[in-house]
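[1] Fold the following for me, if possible:
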Amino acid sequence: MDEILSPDMAVETVEALWRNSQDAWFIVSVGGDDFCYHSANTVYLSHFGNEIPQLIGRPMRDVLPPGEYDMCVTPFRQCLRQGRPLHYEFRATQGDGFRDWSFELSPLQGQGGRICFLLGHGRDITDARQAREQLAQLRRDLTDIDAGRCAFLANISHEMRTPVSGLTGAVELLMAAGQNTEQQHLAAMICDSSDTLSQLMADILDYARLSSGAVKLDYQRFSLGQLIEDLAARKQTLLSRNSLHLRLLLKAVKGIELYGDALRISQLLEKLLDNAIKFTRDGEVSVTAQVAVREGNARLVTVRVRDTGCGIDISRLDDVFKPFRQLDDSSTRRYGGAGLGLAIAKQLIDLMRGDIQVVSQAEEGSEFVIRLPLLLDESHQVFAEHIVVDRSVLSGARVLVVEDNPVNKLVTERLLNQHGLNVRSAANGKDALSVLAQHPIDIVLMDWQMPLMDGAEATRKIRSMPGMEASLPIIGLTAGIDHADVRQCQEAGMNDVLPKPLESSTLLDRMAHWLSLR
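    Predicted structure coming up:
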């Protein structure tokens, strides 16, 4: 039979806990609007510098410094008024410094249910609070570092892409100028080298951004079939240069709209397609897309990119998604590149919680299979047909090119003049406002980063000018084409955004599109 604790033993147990506790305990009596010390354990006494004979019966206002008493008396009165436990914290002067304390205050009732005493139980939380503050500061520092890293990458992207854009545009103009065969051959070599440099630069920057966690997903409604067709159209020049045929098998996804990050999906498919084209010397590349139904409106998208290229030895399949890896050193010399394309694709797939597999054998080609969990947009089942652009609207149109880089400005002017546009130029946003105030303009090409006044501020000021609130098309030109860059351009009032280096056909098509809507 269990023994019952006697009243005397219970009292002794409580007293032992009171004496030996590592926390501070005290009891104050309630008398009118004041509180007097009734008892306290040694921990409380050691921290607040009093002996029992000096403490018992004394009002708290006579023991605690005025500032500390004011911090304590408010929760004491609240506990007495509400008749239930409460928590409070305060900072106490101790020695040469301060200590932070956390207390739990409980009312003790006497006969008749009247609250006669308040029991306080507290502990020193100085070290814990300092640790929390240090952790919070560390998080702020890491956030600042991440923001600085993102800003650095964005600036590096702009500074590197800007001269490459000028180089690419100048070479395109040179090739269109009708030079002799040798000059055409040299220009084509420069064009190939600038394309390689541009791709290498983009891969390094993309890999750095993904590795730093700076890339965030932005889900929007899109057509997977249209996305792949647009990507294929952008690769036609590269395919023709390599004498390759691209076969698209998209019947299963025609007319289906999905929710997903179209920009990132296009980016990862482009990496896979570029990889297939690079390692295929003859034959074809095929892209197959399918959508499988899952629960509710959830869908599993499967895209297969297959080539008839050199293939991958089975022993090397585990290395294909590692950064800075190619099949061997000879592959790097023969095919070029930094070995980042597939590593970037893998990072993007992981970011979207998908998976990727590769099936390949040496000399038998390769097939990359990606699976992405997306959502079906049930509100619009049929996607609009691809818009056919009529470039005839470009002839005679008045365009303002706002660009601070003299090479890019000259190249853009020459390109637009060749297609019958009347061109005016400005070196920054401030000069652009002056041109618009003096001359009629049909469309504006606006660089993003410029001295004196950048593209965002200039666009906002243009939108505030009478008659230009929405009627004047403004196309932003930016070295960064991330979601954040696009959103900033749109929020400033731009109609469209194009990345640098500029593709002349894309630029002309987008200009024709917006001019046709006026």
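
[2] Please make it C-alpha for all contacts and neighbour counts, starting now.
    OK.

[3] Please work out which residues outside the host helix or strand of Ser331 touch it.
    According to DSSP states H and E, Ser331 maps onto helix 329-335. If you take Cα atoms under 8 Å, 6 or more residues apart in numbering as the criterion, helix 329-335 is touched by 278-279, 326, 338-339.

[4] Proceed likewise with the subsequent sequence, for comparison:
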Amino acid sequence: MDTAKDGIIAYSKQISLFFVLMLIPPLVACGIIYLDGPEIRLKALNNLQAISELKANQIRDWLAERRFNLEIIADDRDFVMHAEKMVVDGNEIDREIISERMNTLSNSRYYDGVLLVDNAGKVLMNSGRHSGSDGHHIAQWIKTALEGGQIVRSDLYPSVSGHIHITHVLPLASSKSQPPRVFLVLHTPVEHTLFDLIRQWPMPTLSAQSVLVRNDSDRTLLLNNISNHKTAFNLYFPHEKTKIPDDITILEDNVWTPSKEVMDDHNQSVLFASHSIADTTWHVVSRIDREEIMAPMDDLVRWISLLTFAAMGAMTLIGWLLWRQIQHNHHLKLNLLSRELRQEGEHKFRRLYETMLDAYVMTDMSGQLIDYNPAFQEILGYSDEELRAPAGIDLAEKKWPIIEDEVFTQQILPHGKSQVCEKEWIRKDGTRIPVEIRTFLLRDNNDQPEAMWSIVRNITERKRIEANLKLAKEQAEHANRAKTAFLTTMSHEIRTPMNGVLGMADLLLHTALSNQQRHYAEAIQRSGRILLRIINDILDFSKMQAGRLSLELLRFDLDEVIVDLNDMFMAQARRKKVDFHCALTDSVPIHLLGDFHRLKQILFNLIGNAIKFTENGSVDVVVEVMEEREIDTLLRFRVTDTGMGISPEFQQQLFQDFSQEDTSISRRFGGTGLGLAISRRLATMMDGELQVESTPGQGSSFWFTARFGKQRAGDRKAISMQPTRRKSISNSDFRGRRILLVEDNHLNQEVAAAMFEMFGFQVTVANNGQDAISIYRATPTPFDAIFLDCEMPVLNGFETTKQLRQWELEHTNRHTPIIALTAHVLQECRKECLEAGMDDFLQKPLNLTDLEPVLRCWIDPNDQSDQIAKTTASDALATHESQDRSPLPTPDRDHPRKDVNTDAAHSSPILDLSTLSCIQNLAQKGNPMLPHRMMDHFMTQTQKLLSDLELAIERQDSQGVSFAAHSLKSSSLSMGAVSLARLGHAMEENHSRFDIVANHFSQCHTTFAEASEALNRFLILPQESEYREGSG
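    Below is the predicted model:
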């Protein structure tokens, strides 16, 4: 055995030495190729580059020659004049001259079609075989020629006949100053002219040739025919191809390479060179097979290699036979080892398969069991004998559906597997068990479906956990709803008695008191406000935790906020002998958009703390700009004090909920420890942050940033027209004015009534909403305003408001201000008040400071406009209706000089000057906002009435039409909009004739827009102009 082995080794060495010797000749041949090959290749590439450049220059000269010929035609003034005259008068002599010249051109070898067209693209004459445009847009070429005033050459394109053409558009104009009116369109065939230049090769060759290509989007397009094939405009290939097709080349990285060696589609090495053609998108590509270049050296290598490999073949055969025997023995050993490893792996897999918690089951295509693991038995509850019985278990049954027909056809069969799906199986004992199944398709050697392998997981525990989580989520949501309801109820229940405490204290302080009594009353008021502030902090904190706190977008002036804070804290600072200063830097914008209530809350907290913890020092408030953009600005508010300071350890927990440095602080100064935590969260909601810098014994500096929008110019005007400071209301300012107070709590009735009577009001009290409606309807003299509680027995404030508004709409056409008295502070309650039809709201407990601006806003002491406007509207309406329901006035009859028409094209007036004069007089006598309020009310009510009219017409509701049209007429007369009132009158008169009503209604929107524009021009704009002049 060892001898045989030694013999094999010796023989192998001899063969190896022979192979080494036989490799010497081909290596020598390869060396020759390696040394001389690059030089031959470089020379061939340079030749190709020169040929490409030659072809490119020939094509450029050919195009220049065509252009030169056309310029000669354009310079022929007689021909151009004949063409222009023919376009103008169609003279037959001119036509014959033109036709003769066109026939001469079309019969030349350079043109096979000539067209004469006008500047609109209309063909006037044609000559030659190719007389159409083959789908190309002659009009576009003419447009380009008109814009440039020069000859336009099209790109190469295939004609309908299959031939390749270039079209030239020659503008013919006898004068350079005038645009051409006629164009000569010449179709040039290129297959036997231009393409012949490309096909010609300067030397004999077997494989070399040139082609013309251009870029076409992300592909390269072949422009000429090659190798007697119709390849022009038929052969595309993408730029990113790594191989090239026969007879063509490509771009590399979308850039034309001057020369290169590449492989074609048949894996043949070719050399190519390209050259661009000036003033075109074309490239000339020249190529030649590397085989043709290297043919002489390839022959030498071929003969040497042939002899070498013939000898090597014989020796290789002998060596192979010997090596085969050696390998055979080796493979026998490997097969034996592989079988042992495979058996061991199968045994390990089987053990893993049987111990898996997930069930694995294999079925045939009909659903019959083939194999499964013990986990599958455990899920179903059957024994191994029952599962393997001849009858077996069909998993396609409804009890154990491994797959369904829809899943099999849509998922398993096309994709080889299914999505994870959940099913409910029935165990042997009848109990139901949820499972999760995913199935895979197994195919045989012929790729035909053979079996299915499924993974089944018992998800009973997961379902139990999910059910518990769902229950916990529902319980949490229920608890959150209960918390919100609790906050709402407590807000109302706590603030209602606080209204009595603070209201009575406020009233008491306005009476004659001794010093001791005033001290007691002020203590009651101060303690009540502290308690109210604590309640507010707790409610804000709870709303923040519930995620229900939101910011409002309001217009405000920052300087007014600073002035209010200065007024609020100046007295407190003086009592503690603390210098208090507020300052705005020059660059800070004043007119802002944002929630200034929350801004005041943060500043109130920081300034209050600073004064509270400062003795005989100073507190400074500075506002500066951190970032400014076109629509918003980021401001920084810094509150600096010289107080006791804060230790570094406590600064880490300063903004935590209910945190104070020690219990002595709470006992000495009071507070909940929530103010800074709430302030930081509010600053974050304003797209900012709140930080502190402090040194114990030297003072602290709290600063926060907040982002606010900038008001537009119109917003600033509207705000600037309102006085920022008003004098206090005296008890005679509202003498004779009437208030309806709707409140179920007798203490609150007493407090509110006393406050109103201090201002001179006559107060009528109703205990609930139903009583208020009855009093309102029965009172002949209208109330100036209604203040009502939202939460009342019998009929609450929201339903009361809706019924009052409906009564006004149906009977009085008057809008009485309704102000809600609510103890709720949640934003949802405020929104509900406005949606119910209320105009404003006051938060309980009431105080004179908050009540005064609301009274000023809705009831002007000097304004009798409500009565006068109502009288004006009633008188005007009575005038028109007393004339036996005659038509409304026109310019040439009742009021020839008192009607305003803002558009001379209209034949009827738009506005009544007498009504406008009345409104302007009222505005000048102390109620400048009256036109604005009347205009806003008119716009809102008219839009609603037009919607009601449209709905009534659609439903064929004659009573609805009559009511809405009457209301439209009345409200329009109140504003002096006689044109719109005339349409309302006509629709009311013909309310049962829907064709006439529809005709009048079609004019309403246009008339309403005209009336609105005219009212704005005569009422609003002059008032704003006067205000600007007065303030300037």
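
[5] hang on, the earlier thing: mean shift of the helix or strand just after the helix holding Ser331 of the first structure relative to the second structure?
    Sequence-wise, the next helix or strand downstream of helix 329-335 of the first structure (DSSP H and E) is helix 341-351. Compared with the second structure after fitting, helix 341-351 of the first structure deviates on average by 4.1 Å (mean Cα distance after the TM-score superposition for the first structure).

[6] Just the buried residues of helix 341-351 of the first structure, please?
    341-349, 351 (16 or more other Cα atoms under 10 Å).

[7] now do stretch 312-325 of the first structure
    Taking 16+ other Cα under 10 Å as the criterion, stretch 312-325 of the first structure shows 312, 320-321, 323, 325 as buried.

[8] Nearest to Leu210 of the first structure among those?
    Pro323 (12.2 Å; Cα to Cα).

[9] gap between the closest one and His419 of the first structure?
    42 Å (Cα to Cα, to the nearest Å).

[10] And for Gly296 of the first structure?
    Taken as Cα to Cα, the span from Gly296 of the first structure to His419 of the first structure is 50 Å.

[11] So the two - more neighbours on which side?
    His419 (15 against 8; other Cα atoms under 10 Å).

[12] What's that one aligned with over in the second structure?
    Applying TM-score structural alignment, one finds that His419 of the first structure aligns to Phe759 in the second structure.

[13] Surely its match is in contact with Ser732?
    Yes: counting by Cα atoms under 8 Å, Phe759 of the second structure does reach Ser732; the two are 6.3 Å apart.

[14] The longest strand seen in the first structure vs the second structure, mean deviation?
    Assignment by DSSP state E gives strand 97-109 as the longest strand of the first structure. Strand 97-109 of the first structure, aligned to the second structure and superposed, deviates on average by 2.2 Å (mean Cα distance after the TM-score superposition for the first structure).

[15] So Glu493 of the second structure versus Leu487 of the second structure, what's the distance?
    10 Å.

[16] And for Ser99 of the second structure?
    Taking Cα to Cα, one finds Ser99 of the second structure at 98 Å from Leu487 of the second structure.

[17] could you pull out the strands for the stretch 301-450 of the first structure?
    Assigned by DSSP state E, counting those that start in this stretch, the strands in the stretch 301-450 of the first structure fall at 355-360, 366-376, 398-402, 422-426, 443-447.

[18] most packed of those strands?
    Mean neighbour count (mean count of other Cα atoms under 10 Å) peaks for strand 443-447 among the strands of the stretch 301-450 of the first structure, with a mean of 25.

[19] what span of the second structure lines up against that one?
    Counting by TM-score structural alignment, strand 443-447 of the first structure corresponds to 785-789 in the second structure.
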